[in-house]
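A.B. asks: Just need the structure, nothing else, for what follows:
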Amino acid sequence: MTANRLLDVRPAGRHALLVELPDAERTGAFHAELLRRRAAGTLPPVEEIVPGARTVLLDGVPDPDALARRIAEWDVPPRPADAGGAVELPVRYDGPDLAQVAALWGVGVDEVAARHSSYTYRVAFCGFAPGFGYLTGLPAALHVPRRDTPRTRVPAGAVALAGPYSAVYPRATPGGWQLIGTMPDPAALWDLGRDEPALLTPGTRVRFVAEDGAA
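C.D. replies: All right, here's what the predicted structure looks like:
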């Protein structure tokens, strides 16, 4: 099976296509292929490429029908696991839900830090707030549910888990994820002074680095 086996390609407006894929990994591979072809000048005109959990939206497409026929013929290999360098995010594993996550994982509190910081993650897509990246990479056995009662305020820099995703809150917002740590400098996640304000963009590889020896 090729990495980008399409489940559906359908119009999303007069000049847009919505491409649905089976899972996050195939979606990431398809998104990476779109960017590669755009950089090489072999992708027909597309103004915006917006990946989601299992979809990619192509907007500003002059001829959506022609592009749909074209991409249906692509053979996209899976992304290499080590493609691209990894952004390192320092973390203090001191979150208020650390004990709850440890209980769900069936390990001690110190082991949560060791396990969470041992994996390499990848930004599947962005949303919710500027600079908020949904990171995949935790094994299925370590997926945890959202909190039964969301918090009215999650502080900026909170390192969190929900379902298959890890994330860092770039600013204070309400939220229902399990909080396991703190990133000391969350302002780095979204900086309007950079050419690319978001530190974490779709496809970026991420490593969490435990501070104070907590790993």
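A.B. asks: only C-alpha atoms for contact and neighbour calcs from this point on.
C.D. replies: OK.
A.B. asks: Residue 138 contacts residue 167, correct?
C.D. replies: No. Here residue 138 lies out of contact with residue 167, judged by Cα atoms under 8 Å, at a distance of 11.4 Å.
A.B. asks: What are the buried residues along the strand or helix carrying residue 152?
C.D. replies: Using DSSP states H and E, residue 152 falls within strand 151-154. Buried residues in strand 151-154, defined by neighbour count with 16 or more other Cα atoms under 10 Å: residue 154.
A.B. asks: other SSEs contacting it?
C.D. replies: Judged by 3 or more Cα pairs under 8 Å, 6 or more residues apart in numbering; DSSP states H and E, the packing partners of strand 151-154 are strand 173-175.
A.B. asks: I'd like the next helix or strand past the strand it packs on.
C.D. replies: strand 178-182.
A.B. asks: Give me the contact list for that following strand.
C.D. replies: 91-98, 101, 144-147, 157-162 (Cα atoms under 8 Å, 6 or more residues apart in numbering).
A.B. asks: tell me how far the ends of stretch 78-94 are from each other?
C.D. replies: For stretch 78-94, the first-to-last residue distance is 36 Å (Cα to Cα, to the nearest Å).
A.B. asks: pull the longest helix from this structure.
C.D. replies: helix 24-40 (DSSP state H).
A.B. asks: name the helices or strands packed onto that one?
C.D. replies: strand 48-51, strand 55-59.
A.B. asks: now for those, which one comes closest to residue 177?
C.D. replies: strand 48-51 (21.6 Å; Cα to Cα).
A.B. asks: For the comparison step, fold the sequence that follows:
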Amino acid sequence: MTTLDRPRISLLGTSALLFEAPGAFDLPHQRRIWALAATASKWPGIREAIPGITNLMLTFETPPRELDTLFAALNDGWDAAEGLAIGGREIRLPVTYGGEVGSQLQSVADHCGLSVDDVVSIHATPLYTVFALGSHPGYCYLGGMDPRITMPRRQTPLQRSAGGSVSIGGSQTGVSASPGPSGWHAIGHTSWTFFDPSWPTPAALAPGDTIRFEIERVIR
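C.D. replies: Have a look, this model is predicted:
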């Protein structure tokens, strides 16, 4: 087994580390990340265990003194991890495809050799799973997009994308929780609220939740 087959662990200053697991970008792999996060969150000295896409960030209450011991525990935990199935909620999101906010819908269709209607239908068919939260508050990384509508990320990112933008970047799709820069291609928009700091749990979604996009209308 080569080093490329093994996880990589990097310190993030003295207050955190990043555990990056090799493997496919799919739900079984991500469930192992969830399982390791659940295990590591119970270890002494760990403040938070935050799952990312095929990675896990640990933050510390105080800088650990026995790094080798911690690294070994992470590697052993990964080897032993069995997929954790999180029973989340199913959310149905009405989406307006195309229009001013979803202005890249035609570009995605052209790149993929499909019609606009095909792209919309293919995008709205799967039941997507929230793999992780990140990028900005409330944003969720979704797994399960059909590879037929894979779209390379923008060479020049947008300085500002609208909140609620439904976008495609590479083999993933997601929804912007708030306005901000983006290297993805916006194909639609939803008015759903993903984050509100006044809520008891500010982020509306969590890993293990699922999303189904519902076609509200298509603007060409």
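A.B. asks: what comes up buried for the longest helix of structure 1?
C.D. replies: Those buried within helix 24-40 of structure 1 under the rule 16+ other Cα under 10 Å are 24-34.
A.B. asks: how about those in CSV, adding distance to residue 202 of structure 1?
C.D. replies: Shown next, in CSV, are the buried residues of helix 24-40 of structure 1 (distance: Cα to Cα, whole Å):
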residue, distance to residue 202 of structure 1
24, 11
25, 12
26, 13
27, 10
28, 8
29, 11
30, 12
31, 8
32, 9
33, 12
34, 12
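A.B. asks: And residue 67 of structure 2, how close does it get to residue 144 of structure 2?
C.D. replies: Taken as Cα to Cα, the span from residue 67 of structure 2 to residue 144 of structure 2 is 36 Å.
A.B. asks: Enumerate every residue touching the closest residue to residue 49 of structure 2 other than its chain neighbours.
C.D. replies: Once flanking residues are discounted, residue 49 of structure 2 sits nearest to residue 58: 4.7 Å by Cα to Cα, 6 or more residues apart in numbering. Counting by Cα under 8 Å, 6+ apart, residue 58 of structure 2 touches 16-19, 46-50.
A.B. asks: and the two most separated of those residues?
C.D. replies: The widest separation within those (Cα to Cα) is 15.3 Å, between 19 and 47.
A.B. asks: all helices for structure 2, in order.
C.D. replies: Under DSSP H, structure 2 gives helices at 27-40, 67-80, 105-112, 116-124.
A.B. asks: Looking at these, which one is packed in the most?
C.D. replies: Highest mean neighbour count of the helices of structure 2: helix 27-40, a mean of 22 (counted as mean count of other Cα atoms under 10 Å).
A.B. asks: the inter-axis angle of it versus helix 67-80?
C.D. replies: Here helix 27-40 of structure 2 runs at an angle of 140 degrees relative to helix 67-80 (axes from the mean of the first three to the mean of the last three Cα atoms, to 10 degrees).
A.B. asks: if we look at helix 27-40 of structure 2, which residues are touching it?
C.D. replies: Taking Cα under 8 Å, 6+ apart as the rule, helix 27-40 of structure 2 contacts 23, 46, 49-56, 74, 77-78, 81-85, 129, 131, 143.
A.B. asks: go again using 6 Å as the cut-off
C.D. replies: 49, 54, 81-84 (Cα atoms under 6 Å, 6 or more residues apart in numbering).
A.B. asks: Next: stretch 140-151 of structure 2.
C.D. replies: 128-133, 169-171, 174.
A.B. asks: of all these, which comes closest to residue 210 of structure 2?
C.D. replies: Distance ranking of those against residue 210 of structure 2, using Cα to Cα, places residue 129 first at 4.4 Å.
A.B. asks: residue in structure 1 matching that closest one?
C.D. replies: Using TM-score structural alignment, the equivalent of residue 129 of structure 2 in structure 1 is residue 122.
A.B. asks: Tell me how many other residues crowd residue 125 of structure 1.
C.D. replies: Neighbour count of residue 125 of structure 1, defined by other Cα atoms under 10 Å: 26.
A.B. asks: how about it, what does it touch?
C.D. replies: 51-52, 134, 202.
A.B. asks: now the angle from the longest helix of structure 1 to strand 55-59?
C.D. replies: Calculated by the same axes, to 10 degrees, helix 24-40 of structure 1 forms an angle of 30 degrees with strand 55-59.
A.B. asks: Tell me the spacing between the most centrally placed residue in structure 2 and residue 77 of structure 2.
C.D. replies: With distances taken as Cα atoms, centre = their mean, residue 141 lies nearest the centre of structure 2, 1.6 Å away. Per Cα to Cα, residue 141 of structure 2 is found 24 Å from residue 77 of structure 2.
A.B. asks: What of residue 181 of structure 2?
C.D. replies: Counting by Cα to Cα - residue 181 of structure 2 and residue 77 of structure 2 are separated by 36 Å.
A.B. asks: Same check on residue 192 of structure 2?
C.D. replies: 37 Å.
A.B. asks: Just put the contacts of residue 58 of structure 2 in TSV and tack on distance to residue 40 of structure 2 and neighbour count.
C.D. replies: Output for the contacts of residue 58 of structure 2, formatted as TSV (distance: Cα to Cα, whole Å; neighbours: other Cα atoms under 10 Å):
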residue	distance to residue 40 of structure 2	neighbour count
16	13	20
17	12	18
18	12	19
19	11	22
46	7	18
47	10	17
48	9	18
49	6	23
50	10	21
